[in-house]
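Asks: Need coordinates for the following:
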Amino acid sequence: MRILLVDDHAIVRTGLRKLLAMVSNAEILEAKTGRESLAIAKAQPLDMIILDLNLPELGGLELLSRLRQFGPAPILVLSMHSEPIYVTRALEAGAQGYMSKNASPDELLTAIRQVSGGGRYIEQEIAQALILQSAVPAASLAQLAPRDLEILRHLAAGRSLSEIAEALGLGYKTIANNCSLIKTKLGVTKTADLLRLALEAGVS
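Replies: Just a heads-up that it's a prediction; the model follows:
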């Protein structure tokens, strides 16, 4: 097997590599940015991708959709975000599994085996949250594009438009225009209302 690990934290990639070495002799490739992962996926066939959502340059949800264009390799999301809106959007974008970074190594290995074998796996606690979540806030955000959701996440974290522009590698005017479009899509006029919807849906 050839597995690609996509995470901007070296310590996470190292931990995953050691964990995989315990159960498999797979060839492990690593990428710390979305653009690096796209270059690797384009250059060679992969058997599985383990993907973080919180990446520099290119958000994980947008990246997930692009990676699907390069082949059928199943994608397991491993993220610090366990909120239902992220899980739902990742699965809609083509992920076969979703795990939080708080999951136990044993459950992560179970997910890797199941997803690499063509199945699906969602961490048990996350699956329960999906069942219990209120559909109203999630429905409000369902119409947003991956980049919209990425900007909303930065806003909910208290970042200014300038800081968001720098984090995403975009111009200030582009971010400002996107924020205006997000407000229009969600039917609000104030940033405070925008943040309220984000928090209600668990975007953070």
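
Asks: hey, let's count contacts and neighbours off CA atoms from now on
Replies: Noted.

Asks: separation between L132 and S82?
Replies: 13 Å (C-alpha to C-alpha, to the nearest Å).

Asks: swap in R89?
Replies: Separation of R89 from S82 (C-alpha to C-alpha) stands at 12 Å.

Asks: what's the closest non-adjacent residue to the most centrally placed residue in the chain?
Replies: What sits nearest the mean C-alpha location of the chain, by C-alpha atoms, centre = their mean, is L53, with 2.7 Å. Nearest residue to L53, sequence neighbours excluded (C-alpha to C-alpha, 6 or more residues apart in numbering): G60, at 3.8 Å.

Asks: So which residues of this protein form helices?
Replies: In the chain, the segments counted as helices under DSSP state H are 10-21, 34-43, 60-67, 84-93, 105-116, 124-132, 135-141, 146-156, 161-168, 172-186, 191-200.

Asks: Mean neighbour count and distance to L78 for those - can I get that in TSV?
Replies: Compiled in TSV, the helices of the chain are given as follows (neighbours: other C-alpha atoms under 10 Å; distance: least, C-alpha to C-alpha, whole Å):
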stretch	mean neighbour count	distance to L78
helix 10-21	14	10
helix 34-43	16	14
helix 60-67	22	10
helix 84-93	20	10
helix 105-116	18	9
helix 124-132	13	12
helix 135-141	16	21
helix 146-156	21	17
helix 161-168	17	21
helix 172-186	15	27
helix 191-200	16	21
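
Asks: Before we compare anything, build this one as well:
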Amino acid sequence: MAIRVALVDDQALVRSGFAMVLSVEEDVEVIGQAADGAAAVDLVRSVPTDVVLMDVQMPGTDGIEATRQIVAEDLARVIILTTFDREDYLFAALEAGASGFLLKNADPDELVAAIRAVSGGHALLAPEMTVKVISRLVSGSAARIESTPAPGMDRTTRTVNEPFEPLTPRELDVLVLVAEGMSNAEIAGELFVGESTVKTHVSHVLAKIGARDRVQAVVYAHRAGLVARPTA
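Replies: Reported below is the predicted structural model:
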């Protein structure tokens, strides 16, 4: 089955451009377009959707609130479209449940790869943008999280809930490397194991910490203090 994609942006030209790029992909189908967040929520409620490409700044209901509603109702996964001119919007979108970010000037191949990755339950964790964003997100939001022990850590800092099951030392290693923005292939090389083994570890980690995808795992790891936050 084709990946069903909804395009949400207040600029018709942007939506048309993305639709044109996706129209040549056999495994991607644009099921509809919306010019604001409220229309986007209505669209994915009425038409089965796998992935939403969501702008942030729109009149009326913005992309953050639309993302929150879509994720809360488990209607689709959301990729935030951004120019990074308002990072505070991006942080809020992550907390709302977005599965990742894509620059509006991304190459067509990047757009398609992002849609396929998110549809498959993965996330957009490009080290050059997402890790920095998430680090700043959790730095500002940690104080709002209930203080409980971090998983597998002998530390006095308590910022996140314990996992449903204890993480093994290897799973903890994998979580840290995921939080540093590494792909499965890169983690396999770092730990000298097969990529299929890494996939298994990642799946176990997500299940144990109750994360929907790698984005949530990265947020969890940063909140737990497992990864040093950048100073810049």
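
Asks: quick one: V5 of the second structure and D50 touch, right?
Replies: Yes. Here V5 of the second structure reaches D50: they are 6.0 Å apart, a contact under C-alpha atoms under 8 Å.

Asks: And these two? Which one has more around it.
Replies: Using other C-alpha atoms under 10 Å as the criterion, V5 of the second structure and D50 rank with V5 on top: 26 against 22.

Asks: Contacts only, for the more buried one.
Replies: Neighbouring residues of V5 of the second structure by C-alpha atoms under 8 Å, 6 or more residues apart in numbering: 28-32, 49-53.

Asks: Let me have those in JSON lines, adding distance to R77 of the second structure as columns.
Replies: As requested, the contacts of V5 of the second structure are arranged in JSON lines below (distance: C-alpha to C-alpha, whole Å):
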{"residue": "V28", "distance to R77 of the second structure": "15"}
{"residue": "E29", "distance to R77 of the second structure": "15"}
{"residue": "V30", "distance to R77 of the second structure": "14"}
{"residue": "I31", "distance to R77 of the second structure": "14"}
{"residue": "G32", "distance to R77 of the second structure": "15"}
{"residue": "T49", "distance to R77 of the second structure": "8"}
{"residue": "D50", "distance to R77 of the second structure": "6"}
{"residue": "V51", "distance to R77 of the second structure": "5"}
{"residue": "V52", "distance to R77 of the second structure": "6"}
{"residue": "L53", "distance to R77 of the second structure": "9"}
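
Asks: which of these line up with contacts in the first structure?
Replies: Mapping those onto the first structure (both residues aligned by TM-score structural alignment, their matches' C-alpha atoms under 8 Å) leaves 29-32, 49-53 still in contact.

Asks: Which of those residues ranks first by neighbour count?
Replies: So for these (other C-alpha under 10 Å), the most neighbours sit at V52, 30 neighbours.

Asks: mind checking what that residue lines up with in the first structure?
Replies: Superposed on the first structure with TM-score structural alignment, V52 of the second structure falls opposite I49.

Asks: gap between the lengthiest helix in the second structure and the chain center?
Replies: Secondary structure of the second structure read by DSSP H shows that its longest helix is helix 195-209. Averaging C-alpha positions (C-alpha atoms, centre = their mean, to the nearest Å) puts helix 195-209 of the second structure 17 Å from its chain's average.

Asks: following it, which helix or strand shows up next?
Replies: Per DSSP states H and E, helix 195-209 of the second structure leads on to helix 214-223 as the next helix or strand towards the C-terminus.

Asks: give me the stretch of the first structure that that following helix matches.
Replies: Alignment note (TM-score structural alignment): helix 214-223 of the second structure is unmatched in the first structure.

Asks: Quick check: L102 of the second structure touching V78?
Replies: No. Assessed by C-alpha under 8 Å, L102 of the second structure is found out of contact with V78, at 10.5 Å.

Asks: which of those two has more neighbours?
Replies: More crowded of L102 of the second structure and V78, by other C-alpha under 10 Å: V78, with 31 against 24.

Asks: Return the residue of the first structure aligned against the more buried one.
Replies: Correspondence of V78 of the second structure to the first structure, assessed by TM-score structural alignment: I75.

Asks: what's the counterpart of V21 of the second structure in the first structure?
Replies: Aligned against the first structure by TM-score structural alignment, V21 of the second structure finds its counterpart in L19.

Asks: Please give me every residue in contact with I151 of the first structure.
Replies: So I151 of the first structure contacts 164, 175, 179 (C-alpha under 8 Å, 6+ apart).

Asks: can you check G97 of the first structure too?
Replies: Taking C-alpha under 8 Å, 6+ apart, we find G97 of the first structure in contact with 75-77, 91, 111, 115, 120-122.

Asks: Tell me which two of those residues sit farthest apart.
Replies: By the measure C-alpha to C-alpha, L91 and A111 form the most distant pair in those, at 14.5 Å.

Asks: Would you mind giving the residues in the second structure matched to stretch 183-202 of the first structure?
Replies: The counterpart of stretch 183-202 of the first structure in the second structure, using TM-score structural alignment, is absent.

Asks: Run the chain-centre distance for that stretch.
Replies: With C-alpha atoms, centre = their mean, you get 21 Å for stretch 183-202 of the first structure.

Asks: got a list of contacts for it?
Replies: Contacts of stretch 183-202 of the first structure (C-alpha under 8 Å, 6+ apart): 83-85, 137-138, 140-141, 143-144, 152-153, 155-156, 204.

Asks: please redo it, this time with the cut-off set to 7 Å
Replies: 83, 85, 137-138, 140, 152, 156 (C-alpha atoms under 7 Å, 6 or more residues apart in numbering).
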